[in-house]
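In: Have a look; sequence and predicted model below, questions after that.
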Amino acid sequence: MFDVFHCVCILVVRLPPHDLGPGKPAPKLILRQHVEAMKPGLVIVDLAAETGGNCELTRPGEKSVHNGVTIIGHTDLPSRLPIQSSTLCSNNITKVDTHLGRDQSRFLVNLENEVVRRSILTHKGEVLWPASAPAMNPQTTQAAQKPPTKIEKPVVALTPWQESVRSITLISGRVGTALALGKFTGPAFMNLTTTLALAEMIGSKAVLERDSCPASPLMFGGLFVMGGVWVPHTIPQVLAAASVFLANVNIFGGFLITKRMLDLFRRPTDLPEYSWLYTIPAAIFGGGFVWASSTGLGGLVQAGYFLSTLLSIGALTGSSPNGTALGMLGVGFGIVSTLFAVGFSPETLGQAAEVTGLGAVIDVGIGQRVSPMQLPQTVAALRRVVGLVAVMTSAASVMAEGAGHAGNLNLATAYLGVLIGGITFAGSILAFMKLAGRMSSKPLVLPGRHLINSSLLAANVGTFTAFLTLAPASSAIAAGCLAGNAALSFAEGWTTSAAIGGPDMPVLGFALVAEGFMLDNIFILSYIMDGADIQRRAMNRSSANVIFGGKAPTVASELIADERLGEGIDRQQDVSMAVAKAQYAINDMVATLRSTGINCRSGIHPVTGRMPGQCRVLLAEAGVPYDVVLEMDEINDDFGETDVVLMIGANDTVNPIALEPGSSIAGMPVLIVWKAKQVIVMKRGMAAGKWNLLSSIPIESC
């Protein structure tokens, strides 16, 4: 009998307990081995638990779990469900009685009825045998058959190590292939290969899948002008060495700061990274380049440029850690290729190594000390370096070659490089001082500023004309025109930047376009203009309005309809959070609320902070999970269902006046926090925001 129960336990899902005998303990029908043979997740309801239970493992009065099988041993089941059990029983009897039918005093027994035939035992004094199962319809049987299942091989997921090794192997193979093509073909073939690859990659990756492109590492134009021995001898050589030094100050610290900020977003559960494996393709490139160049460069320089370009573009589409590593490889490959293209003597090569190493040491020291609070002014300082590099490289290229030997295109490019580089340099200095709090962040409105800027621009046109017509005949005139151009550009950078308020300073980033004009690099142009576009769209302002100032009423037809709205929030913060270092208290509050089951989220406006992403970095530094930090377009829809909104320091970005046609911020996308059931405003005072508009939220709430 117990063997039969053992087989039944393996096959069935439910086990009926044995009936109780009056005054006797319940027999043990379901033994331990029977329970252990059952599938995990099954349930035994032991109705005999009151007298010990039919199951050996039943605990009277308790619910227990053994080997994944739940055993319910309640001894008061009848009292738990008296109404339900009586109702179920009476319903069943009533349904059967109704189904049989009545003719006043007697049942109407229809033996053709399947339910009646299977329920009846005797009829008119005769015992009826159990009815046989009804015949199945052949068509139904055929339709019920399951189609044969295709056995698929299980997919084995790759480990992080295997994925990294596969990626590095692929990159190493491509590096070797490009070097081989460069060695055994020629510059013309490599130029065609570069054009073809760029046409495909730029079209499918950089343009279609990205909102913006990062600054190119091609800031080494000064390498082509460097000369002398261990130290530069002429003024152009001094300018070139200084530009290479400053370029390295920008690059090495930029990568270090990027890596540090990305590490703030890492979680203990994230997969491991194997960034050190990227030294393998770097070693293949360096070693292969040196070995192959011993028998002639051929197309190696073009191959190096080709790889550097592809890696720089590939850095756009990779994940953050991989993108940073690919960017480093691209910069390194570009430097090595440029050094070989110039054909330095060993002494000049040592000079280049000196300025590169010195710039790297200084910038790494800066990058290690920068905190997330100092990111905006640090970025402004690095852009200041880029502008100065453009000025130095452009001037050095003309002075080294001689204005008389340079074509009009080269002269025009050099002049524009000095002009826009000078604007970048002076503007970034002012941006740094405002963002660092070393001067007032309020816009400086000079009397007659438009007349001043127009006069400076007219002077630029005059010096540009003189530079193109008179500079080829005299080096002194060329130097004077470039010096005057630099002075005018510094003044223009100061006057235009002074009119911009501190919160608008990130828009100045588009001045890095100087590098794009000087080096004919469209990626720098698109990066900066896209970056400015993101900022000004978030404020519903044009770039000209930001730079040259002014407020004009906006009519309804000019309003920006932003329909990308998302989910609810509990807190909204801006740069005041950073100034007060409130991110640590926010992290404690988030942890406390989430531990009690409260849905706590943060909302960030696109122009919150002094640069895009700063508040995210600050919250990540404090330990706030980044999956609860949402952008405005991810968070707006659920404010109506939010119980409490804690508004930390924000003003214009949550001002309902933006919804009123004709106001100075009409159409600017805002966080609609006022739709929440309760809004708690945390501000140091009731002063107006940057637009000198009082928020109506405190007035409506008080």
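Out: That came through fine. Numbers count the residues shown, from 1 in each chain.
In: rest of the way, CA atoms for contacts and neighbours
Out: Fine.
In: Contact partners for the residue nearest the centre of the chain?
Out: With distances taken as C-alpha atoms, centre = their mean, Ser320 lies nearest the centre of the chain, 8.0 Å away. Taking C-alpha atoms under 8 Å, 6 or more residues apart in numbering as the criterion, Ser320 is in contact with Leu262.
In: Ala180 versus that one, what's the distance?
Out: Here the criterion is C-alpha to C-alpha, to the nearest Å. By it, Ser320 lies 30 Å from Ala180.
In: Check Ser64 too.
Out: 71 Å.
In: And for His6?
Out: For His6, the distance to Ala180 - C-alpha to C-alpha - is 71 Å.
In: For those two, indicate the residue with more neighbours.
Out: His6 (20 against 16; other C-alpha atoms under 10 Å).
In: One more to weigh against that first structure:
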Amino acid sequence: MIRSMRTGSVVVDLAAEAGGNIETTKPGECYRKHGVVHIGYVDLPSRLPTQASTLYANNISKLLMYMSDKDEFKINLTDEEVADKSESVPVEISPFVVTARKAGAITAGLGSLSIIGVLSPNVNFAAMTTTFALAGIVGYHTVWGVVPALHSPLMSVTNAISGTTVAGALCLMGGGMLPSNSSQTLAFGAAFISSINIGGGFVITKRMLDMFKRKDDPLEHNYLYAVPAALFLGGYYYGLQTNAPSAHSIAYLGSSLCCVGALGGLSSQRTARAGNALGMTGVVGGLAATLGSLNPDPDTLLQMATAIGIGSTIGVSDLPQLVAAFHSFVGLAATMTCLANYIAEHSHFLADPSGFAAAKLSLFLGTYIGGVTFTGSLMAYGKLQGILNSAATYLPARHALNSALLLGNGVALAIYMSNTDYSMGLQMLGLTTGLSSMMGVTLTMAIGGADMPVVITILNSYSGWALCAEGFMLNNNLLTIVGALIGSSGAILSYIMCKAMNRSLISVILGGVGTKSQGSGEAKAIEGTATLTNVSETIDWLTNANSVIIVPGYGLCAAQAQYPIAQLVKELSSRGIRVRFAVHPVAGRMPGQLNVLLAEAGVPYDIVEEMDDINNDFDSTDVVLVIGANDTVNSAAEDDPNSSIAGMPVLRVWRAKKVVIMKRTLGVGYAAVDNPVFFNDNTAMLLGDAKKMCDQLLTSLQGTSH
């Protein structure tokens, strides 16, 4: 048998200790005979552990060498082949820690109120703080009820009611038919600028809300809201004639409640237009109450009417640029009103320095916030209008520059509050106007186009806080309440936008990139070849589908492709195909912009769904048509922990049976991240201008039979 075996064969005689089962075995030896290795060891049991350990050690050594770099032993735990794929067990926080955190937050809040109570200079300041706190709570709960599709109208209506800055300007106007000094001139300009917001804001809000109307919606009779408005104004007029002591304060309360109703009405499409009517009633009522409390002479009243009348007739109609422009008006009006108030009220500051310290501080803060809002909004307007490059522009040592500007404002505040000299105080206000205006430029220029939704909401919030500062400065409940509503509205929208991008608010403001979940390693390299398609093939996929989801992005907005795509949807729907839209919260350049554009083109709002509502439906969808979107449909956000958009909520289009992505090129989006979806087997790229491609798709579809 041994002779018949091939050279190099091995035989192990386990019975070697007893003489062996093979004739050629030599007990206790390992030798070669006839080319066959004979193993006749009699101590195999004692040899096995050592051999097993050696083999195991070799395997472990090779594994560790494979996991580490060639030059040094360093294991990269973020590597895909090394990282733990098992689900991590969430660490449960003890109930004590949870309760302690909540108690700590409440302690901080109540402690702050106690400090304010001790430092409060007078009863009026304490009462205004109460009004501010309650208005902020009301605004918080009201704004959370606004549906995402109406976030653009929300921004517009808050711009309109922010025009109540005109009330502060009216309080400082005088001199007859023309202003007679610098304070009155500034107040006239502030009233004029504020009125632009009132007229343009409500007109644009109405236009946007009308876009959402469907042909089969019941007739609306919103003109009937003129009845309660007339009753409200008539009741206030009667109170003036009878010298009712509380007529002004109750009128301010009614106006403030109407402004709350304007925001609350946006909780549904059904009540949105009624809310706009309430907002108009609130602003008109607030102006009437302000004029009634001032009781100006006929010449001054004519000056006021001129400023308000001309300003309110100026039309601005471009979205989303108008929103940024309106923010700049609020900021400029706030700054001018604060400067005018300082000029007019400085003598009172001297008479009672401690009593007017809060008003003096509010005046400075209003100037500072107004300056940042004014220039920041102009920068945002320039980027959105195409006047300026929409990409982020990073100045050398920009963080140091912004820190220096902030420090300069702090120094100006310290000198301003500690000095009673009129000239020095005015110089410090002028200094903070310049420094804050520079901050608005340096902060906004470092923010790229894709972060514009957050920038606009932040500026919206700034304008509200500037209005609050005016309210404290003038001891005006209306300005404080409306400012708190607008400030909380912008803050909540900013939070929603940042959450949708998995970004921190500070990161966006400072022009940072990357998400909070981004790892420290290198992003995955994308390999593969994209599959190109054409209009004819795309139409075949669409017409043979039962379910289609269209994902629009900023590319659709830029190309103005909403009209052909709306007609395409009608054609597909007439063939019995279910068509829906999936809108990402940060798609476009302002909150809700795509919802407004689709409504403008006649797309029914009930087939336009938000990301959280539709994301689980992609698995059962036949065809997904992506138009001008990139980062919001990038699977790297979920699959690559080292991607700069890791953790960002995205639309999971890649789960559909077929994905058609319409883009100009295969290039990256704003986040400069390659999109693996482009190279998937179920993805086809339809390259070209969105408007031209949609027109060709519509023409081709209309030419095919049902």
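Out: Arrived safely. Note that the coordinates shown come from a computational prediction; the quantities given were computed from them, not determined experimentally.
In: Mind checking the TM-score on these two?
Out: Scored against TM-score structural alignment, normalised by the length of structure 1, the superposed chains reach a TM-score of 0.67; 495 aligned residues with a C-alpha RMSD of 2.8 Å.
In: Just confirm Asp530 of structure 1 is within a helix.
Out: Yes: Asp530 of structure 1 forms part of a helix when assessed by DSSP: H, G, I helix; E, B strand; the rest coil.
In: what's the counterpart of it in structure 2?
Out: Alignment note (TM-score structural alignment): Asp530 of structure 1 maps to Ile492 of structure 2.
In: the strands in the stretch 551-700 of structure 2, which residues?
Out: For the stretch 551-700 of structure 2, the strands defined by DSSP state E, counting those that start in this stretch cover 578-583, 608-610, 623-627, 658-663, 683-687.
In: Where in structure 1 does the fourth one align, residue-wise?
Out: Looking back up the chat, that one is strand 658-663 of structure 2. Using TM-score structural alignment, strand 658-663 of structure 2 pairs with 678-683 in structure 1.
In: Now do the matching stretch: distance to the chain's middle.
Out: For stretch 678-683 of structure 1, the separation from the chain centroid amounts to 29 Å (computed by C-alpha atoms, centre = their mean, to the nearest Å).
In: same deal with stretch 472-480 of structure 1?
Out: Distance, centroid of stretch 472-480 of structure 1 to centroid of chain: 50 Å (C-alpha atoms, centre = their mean).
In: That stretch: which residues count as buried?
Out: By neighbour count with 16 or more other C-alpha atoms under 10 Å, stretch 472-480 of structure 1 contains the buried residues 472, 475, 477-479.
In: Strands - which of these land there?
Out: Nothing among the buried residues of stretch 472-480 of structure 1 maps onto strands, per DSSP state E.
In: is it possible to export these to TSV including distance to Ala436 of structure 1?
Out: Below are those laid out as TSV (distance: C-alpha to C-alpha, whole Å):
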residue	distance to Ala436 of structure 1
Pro472	44
Ser475	41
Ile477	39
Ala478	37
Ala479	35
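In: Let me know the closest of the residues you listed to Ala360 of structure 1.
Out: Nearest to Ala360 of structure 1 among the buried residues of stretch 472-480 of structure 1, counting by C-alpha to C-alpha, is Ala479 at 31.0 Å.
In: can you tell me which residue in structure 2 aligns to the closest one?
Out: In structure 2, the residue paired with Ala479 of structure 1 according to TM-score structural alignment is Leu426.
In: who touches that match in this structure?
Out: By C-alpha under 8 Å, 6+ apart, the contact list for Leu426 of structure 2 reads 339, 342-343.
In: ok so, going back, what's next to the match of strand 658-663 of structure 2, contact-wise?
Out: 643-650, 673, 698, 701.
In: hmm, 10 Å instead?
Out: Here stretch 678-683 of structure 1 makes contact (C-alpha atoms under 10 Å, 6 or more residues apart in numbering) with 570-573, 576-577, 642-651, 673, 697-698, 701.
In: tell me the contacts of Pro552 of structure 2?
Out: Pro552 of structure 2 sits in contact with 561-562, 565, 581-584, 587-588, 594-595, 598, 625-630, 632, 662, where contact means C-alpha under 10 Å, 6+ apart.
In: Tell me who's in contact with Ala646 of structure 2.
Out: 501-502, 514-519, 523, 634-640.
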